[in-house]
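Enquirer: Sequence and predicted structure below; questions after.
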Amino acid sequence: MKVHKKALIITYYWPPAGGPGVQRWLKFAKYLPEFGIVPIVYCPENPSYPIIDNSLENEVSEGITVLKQPIKEPYALANLLSKKSSKQISSGVIPKQKKQTFIQKLMLYIRGNFFIPDARKNWVKPSVSFLSEYISKHKIDTIITTGPPHSLHLIGLQLKEKHNISWLADFRDPWTTIGYHKQLKLTKSSSEKHKNLESKVLQTADHIIVTSANTKKEFVLKTKQPITVITNGYDSHQIERPEKDSKFTIAHIGSLLSERNPKMLWEAMSELVNENRTFSEAFQLHFIGLVSDEVLQTIQQYGLSNHVQRLGYVSHDEAIMAQMSSRVLLLVEIDSEDTKVIIPGKLFEYMASDTPILAVGPKDSDVETILKTTNTGQYFYYNQKQAIKSQILSYFEAYNTNSLSVNAIGLQQYSRKALTKTLSDVLKDSL
């Protein structure tokens, strides 16, 4: 296909950044040329990524133009106060109010009220200056900003006002309604500033992209600009499928924050361990990625520590291997109205792993809908301990008879290539 349009992708997360934030536009950039779009990536030269995965640099498309400019971030200064707290807050791990230290409370107050919309705000002005010249010289057809960090949308806003260029704003998460936003100890004035900036971005961008149907419902009330849902997805890979674990392993892959601590789930597992000797001998709970101290303490209280194996952060390829080798995959979301819109990027790789998913979260979430329509797992609410216990036992019985499997339906719509086709159509319509 003849390549005829240039899209400038403005993103904070790019390899060697690890975690889910980098995957979305890494994969879009991979497939866009197949649909007539040349991607050009703009990202920081010296970012403070909370997670590093050098293996992802091998997935950057050969020949792609990647522009980098220095960024000044406050986390280096924050490290002088508390390196641990700085890293936790930058990665989204915010302790509960009652357990926050004075330093943590101070850092959250400063982060929320002095860095609006976020700690990368100082990158906006130099980026607009650099990209203005680049856009003029290289005849860019459209710009794409992806957040969080939502300060990157302010780069798009200023470039739009300066060059009247086509602009697509991609929201991987909501802005003012995301859960951690409420924990930033915002003053009334700061809260209004966030809302005003959000409103200006939503009303100025030519097209809004969101990752969930519930986020679209929220944004429809805030803007008349067109909004398209393009979820995250899964990609094809060359990893040979490993054998399933010999033990009955339930694995959680990714960050498990303090608020994602479903006590009734740990209680259900504890009861099965105490009531069923065969289950106790076979059961293992694997955590791959960052786990908050509070979650670990709760698990210990329920007597599950001897069944826990913590593997820490692993490369993306190793995470895929773990997804395929585990017996059951665990997905946990905060029990909140705000989190109904959150669809973890790992969900789609979970779905493609041929491993049953056990999910816990709020009622009427997008995750619940996707699991039901694809037949890839079971979804429960926080008040359904007995039902969760029964489901785990059912999975265990299937494991014992070597019949634990998944019969997925309609996964192709979530492939990265299919999603990029939708994106390319949006881009062409916006030009």
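Expert: Done, it's in. Numbering: from 1, shown residues only.
Enquirer: C-alpha from now on. contacts and neighbour counts both.
Expert: OK.
Enquirer: what does the longest strand along the chain rub up against?
Expert: For the chain, the longest strand by residue count, based on DSSP state E, is strand 37-44. Residues outside strand 37-44 that contact it (Cα atoms under 8 Å, 6 or more residues apart in numbering) are 3-14, 29, 32-33, 64-71, 424.
Enquirer: Which element is encountered next along the chain beyond that strand?
Expert: Following strand 37-44 in sequence order, the next helix or strand is strand 65-69 (DSSP states H and E).
Enquirer: and that next one with strand 37-44, angle?
Expert: If you take axes from the mean of the first three to the mean of the last three Cα atoms, to 10 degrees, strand 65-69 sits at 20 degrees to strand 37-44.
Enquirer: Give the other helices and strands that strand 65-69 contacts.
Expert: Counting contacts by 3 or more Cα pairs under 8 Å, 6 or more residues apart in numbering; DSSP states H and E, strand 65-69 is packed against strand 37-44.
Enquirer: who are the neighbours in contact with the residue nearest to Glu333 when sequence neighbours are not counted?
Expert: Closest residue in space to Glu333, ignoring its immediate chain neighbours: Gly361 at 4.7 Å, by Cα to Cα, 6 or more residues apart in numbering. Residues in contact with Gly361, defined by Cα under 8 Å, 6+ apart, are 332-335, 379-382.
Enquirer: Pasting the second one now:
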Amino acid sequence: MEKVLIITYYWPPAGGPGVQRWLKFVKYLRDFDIEPVIYIPENPSYPIVDKTFASEVPEDLKIFKKPIFEPYAIAEIFSKKDSETISSGIINREDNQSFIQKLMLYIRGNFFIPDARKFWIKPSVKYLQEELKNNTYKAIITTGPPHSLHLIGLKLKETLNIKWIADFRDPWTNIGYHSKLKLSESSQKKHIELERSVLDSADHIITTSFTTKDEFTGKTSKPITVITNGFESENYGKVQLNNGFQFSHVGSLLSGRNPENLWKAFGELISENKNFKEKFELNLVGKVSQEVVNSIKSNGLESNLNFKSYVSHNEAIKIQRQSTVLLLIEINSVETRGIIPGKIFEYLASRRPVLAVGPKKWDASQILKESDAGEVFLYDDVERIKSYILDLFHLFENGKNMENTADISRFHRKNLTGKLANLIKEL
């Protein structure tokens, strides 16, 4: 077996979608004659923890660790709440930001380039150089965000000339929150220079979306492959749907991810249709910004609203499969067209219909359309949203089966890992 060194910040017990991608790749790489070796921080500060993922780490997997200095730990002295929200990517609109949050954003954007994990670069390079000199590896793989990990790959590439794959789970300078970091002109220039250095130096680039691939194609001549996220299993056994007409959103709802016209459509249907009012439930599972909560309540949905804080991955899957309809929501901007939320693939595996709201030319639209898994709407599509919800409600009232039966095997984690393994072998 050929070995690959995978450099990642997120690893169990971290929770959320960031950890799942490489945890699942590692799980299946050996089936394709690739031996993974993991390098992670010894003392990370994860905004979300899910201890259930630890059981999926292969027992004999070799894992290297090196301590990391986390500036967010210092920031918590001044404001734990603001520190946690910024590190989670939840950034309020500027007119709703406190002075402390504005200051933290300025410091984060201009003093920690490319991100607050930059202090792990130098010690990691020194530590990994010895490992790579003394042992044979087919390649190294870095995955970001945090994009500072790509700079570890860049330094190792420069000093050892080893094959290097850079995996971008999200864009870099075009990611949604980048414009909110209050960057100076010189800081923005530095981000662009670092991004270009990574793109031009990596032997192969992986993106999780088609739009990000198109963006990077305009910045580098290096080969780029799209390997989306995926689902792991559809064999969860029989599940009983909940009694109500339940719409569920699983995952964080940031301030910018606030489809007011969706809440308005629900509100109008409640006021117009007595049966709908009695049966409708809106479940929000995960962190939700106060701005989103206020918007939902202002549309008269408070009595139909159920909150759940972060739940384990297994519990999230159960909630998805028991819901009538699943909500997929993305920020309405050009920068987010290339964001394909990881949960979309588990939504597909749940076989429940999906109501999605997002930007024009959103990559997720292509996946939902090809999988015949639901409908995608723009932020101003009130009447079309209402019509779609009513169609689903009539099916619900008449006891009709709304399960999707399309072939989604190409999104299975093992099949996606096979695509990754072929890429590694061809280096």
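Expert: Perfect, I can see it now. Since this is a predicted model, take the numbers as computed values, not measurements.
Enquirer: Can you give the structural similarity as a TM-score?
Expert: The TM-score (TM-score structural alignment, normalised by the length of the second structure) is 0.99; 427 aligned residues with a Cα RMSD of 0.9 Å.
Enquirer: ok so, going back, what about the contacts of Gly361 of the first structure, which are in strands?
Expert: Members of the contacts of Gly361 of the first structure lying in strands (criterion: DSSP E): 332, 379-380.
Enquirer: Can you tell me the closest non-neighbouring residue to the counterpart of Glu337 of the first structure in the second structure?
Expert: Mapped onto the second structure by TM-score structural alignment, Glu337 of the first structure lines up with Val334. Once flanking residues are discounted, Val334 of the second structure sits nearest to Pro359: 6.9 Å by Cα to Cα, 6+ apart.
Enquirer: Alignment lookup: Thr223 of the first structure to the second structure.
Expert: In the second structure, Thr223 of the first structure lands on Thr220 (TM-score structural alignment).
Enquirer: For that match, pull up the helix or strand it's in.
Expert: Using DSSP H and E, Thr220 of the second structure falls within no helix or strand.
Enquirer: re the thing from before, any idea how far Lys264 of the second structure is from the aligned partner of the residue nearest to Glu333 of the first structure in the second structure?
Expert: The alignment partner of Gly361 of the first structure in the second structure, by TM-score structural alignment, is Gly358. Note on Gly358 of the second structure: its distance to Lys264 of the second structure, by Cα to Cα, to the nearest Å, is 16 Å.
Enquirer: same question, Val4 of the second structure
Expert: Distance from Val4 of the second structure to Lys264 of the second structure, by Cα to Cα: 50 Å.
Enquirer: Check Gly144 of the second structure too.
Expert: With distances taken as Cα to Cα, Gly144 of the second structure is found 36 Å from Lys264 of the second structure.
Enquirer: Also Pro123 of the second structure?
Expert: Distance, Pro123 of the second structure to Lys264 of the second structure, using Cα to Cα: 52 Å.
Enquirer: Check Thr85 of the second structure too.
Expert: 27 Å.
Enquirer: For the two, indicate the residue with more neighbours.
Expert: Neighbour totals were compared for Thr85 of the second structure and Lys264, and Lys264 leads with 20 against 17 (other Cα atoms under 10 Å).
Enquirer: those strands in the stretch 151-300 of the first structure, which residues are they?
Expert: 166-171, 207-210, 227-229, 248-253, 283-288 (DSSP state E, counting those that start in this stretch).
Enquirer: Quick one, which of these gets closest to Arg260 of the first structure.
Expert: Arg260 of the first structure lies closest, by Cα to Cα, to one member of the strands of the stretch 151-300 of the first structure: strand 248-253, at 11.6 Å.
Enquirer: List of residues touching the closest one?
Expert: 282-289, 319, 322-323, 326-331, 346, 396, 399.
Enquirer: if we can go back for a sec, could you look up the SS state of the residue nearest to Val334 of the second structure?
Expert: Following DSSP: H, G, I helix; E, B strand; the rest coil, we place Pro359 of the second structure in the coil state.
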